[in-house]
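Enquirer: Give me a model of this one.
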Amino acid sequence: MHSTPLPTSDLARLAQDVLAHAPEAALPINLSEQWLHCIARDLACGFEELEGDGSREDYLAAPLALVLHLLRGQGRTGEVIPYDDLMGYMNDFRIEIALELVNRTTPLKSTPATIETIFRQREVASELNEGPSPA
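Expert: So this is what the prediction gives:
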């Protein structure tokens, strides 16, 4: 456990940095390092894997805003999304956030989601990028 409370993401700043732009800005590959880590933390707290300072709903607000922005980019506006489907999209988004963190922090590289492929069952190709070999 940690002794410092984990704050929720700043929704006003998220709106300015990401949501004010095209839906593709909400793809994990396009999130800044800071937003990627904040959203990963929010998802972990929202799914109660980490203890946070706010409620589960407080932590899920920013990831939910990103998921809805992405769905809008897929042309899914004005429709009612059943709760179970929405939670499925949130779980898909968690996986994509985790894949992007792996892409950025390890030599293992996987195919990032696009606006067309996110929230759809897709094959994720990965390869080990070992860099230059020693002389």
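Enquirer: C-alpha from now on. contacts and neighbour counts both.
Expert: Noted.
Enquirer: which stretches of this structure form helices?
Expert: Remark: helices assigned in the chain by DSSP state H are 11-14, 33-46, 56-73, 83-105.
Enquirer: what helices or strands is the third one leaning on?
Expert: Here helix 56-73 is seen to pack against helix 11-14, helix 33-46, helix 83-105 when contacts are counted using 3 or more CA pairs under 8 Å, 6 or more residues apart in numbering; DSSP states H and E.
Enquirer: Compile the ones you listed into CSV and extend it with columns for mean neighbour count and distance to A65.
Expert: Shown next, in CSV, are the helices and strands packed on helix 56-73 (neighbours: other CA atoms under 10 Å; distance: least, CA to CA, whole Å):
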stretch, mean neighbour count, distance to A65
helix 11-14, 13, 9
helix 33-46, 20, 11
helix 83-105, 16, 10
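Enquirer: Same list as before, these that is, but in CSV and with distance to Q74 included.
Expert: CSV is the format used below for the helices and strands packed on helix 56-73 (distance: least, CA to CA, whole Å):
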stretch, distance to Q74
helix 11-14, 20
helix 33-46, 21
helix 83-105, 13
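Enquirer: Centre-most residue in this structure?
Expert: I97 (4.1 Å; CA atoms, centre = their mean).
Enquirer: Please provide the structure for the following sequence as well, for comparison with the first:
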Amino acid sequence: MKNERTVSQIPKSDLSKLQKEVLSLGRSAALPKNLSDLWLKMIARDLAMTHKAVHFGPDIHSHQSLKAPLLLVMALLKIDYVSEDAEEGYSPEQLLIYMRRFERAIYEELIGRVTGVFINRYSIDSIFAAPLQ
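Expert: Model prediction:
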């Protein structure tokens, strides 16, 4: 028996479409559970490409991989997680933690949609509160 993987073609994340189709709808639209199937797949792919670049070296597309997921994280952080010193913003360490939590939520949502088993359905209040394991 052959172990063949079927690879679907997922278009590149278009930041102008992300703005129009997701970000313009408000913070909650950036939650994984509210993303369309296509956006969920594109964001999951972008996050996987980022991991691949970190572990195996960047390729011609990896420099674009983090932009769409980071925009979604920043949209989710807009109100509840503003720094006390607005000029200071977020440290790279803080952003990395938020990105990892968002990544986990993206993967859990994708798995849930494929299997019908949803581990968590994150909200604005809970997405960045989940502990990392």
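Enquirer: is it true that the residue nearest to the centre of structure 1 touches P28?
Expert: Yes - shown here, I97 of structure 1 and P28 form a contact pair, counting by CA atoms under 8 Å, at 5.6 Å.
Enquirer: quick revisit: which one, of the helices and strands packed on helix 56-73 of structure 1, ends up nearest to D58 of structure 1?
Expert: helix 33-46 (7.6 Å; CA to CA).
Enquirer: Would you check the span in structure 2 matched by the closest one?
Expert: The aligned range for helix 33-46 of structure 1 in structure 2 is 37-50, by TM-score structural alignment.
Enquirer: picking up where we left off before, the residue nearest to the centre of structure 1 -> structure 2?
Expert: By TM-score structural alignment, I97 of structure 1 lines up with I106.
Enquirer: Quick one: closest of the helices and strands packed on helix 56-73 of structure 1 to Y59 of structure 1.
Expert: The closest of those to Y59 of structure 1 is helix 33-46. By CA to CA, the value is 4.8 Å.
Enquirer: how big is the offset of that closest one relative to structure 2?
Expert: Taken over the aligned residues, the distance from helix 33-46 of structure 1 to structure 2 averages 0.4 Å (mean CA distance after the TM-score superposition for structure 1).
Enquirer: who touches that helix?
Expert: Helix 33-46 of structure 1 is contacted from outside by 8-9, 28, 50-52, 55-60, 62-63, 94, 97-98, 101, using CA atoms under 8 Å, 6 or more residues apart in numbering.
Enquirer: And stretch 43-62 of structure 1, what's buried?
Expert: 43-47, 51-52, 56, 58-62 (16 or more other CA atoms under 10 Å).
Enquirer: ok, the equivalent of D17 of structure 1 over in structure 2 to A48 of structure 2 distance?
Expert: Alignment note (TM-score structural alignment): D17 of structure 1 maps to E21 of structure 2. Using CA to CA, to the nearest Å, we find E21 of structure 2 at a distance of 22 Å from A48 of structure 2.
Enquirer: re earlier: wait, which of the buried residues of stretch 43-62 of structure 1 is closest to T111 of structure 1?
Expert: L43 (21.5 Å).
Enquirer: Out of the helices and strands packed on helix 56-73 of structure 1, flag the one nearest L128 of structure 1.
Expert: helix 83-105 (10.1 Å).
Enquirer: now that closest one: how far from the chain's centre is it?
Expert: Offset of helix 83-105 of structure 1 from its chain centre (CA atoms, centre = their mean, to the nearest Å): 5 Å.
Enquirer: So which elements touch it?
Expert: Under the contact definition 3+ CA pairs under 8 Å, 6+ apart, helix 83-105 of structure 1 sits against helix 33-46, helix 56-73, strand 108-110.
Enquirer: quick one: which of those is nearest E127 of structure 1?
Expert: strand 108-110 (5.4 Å).
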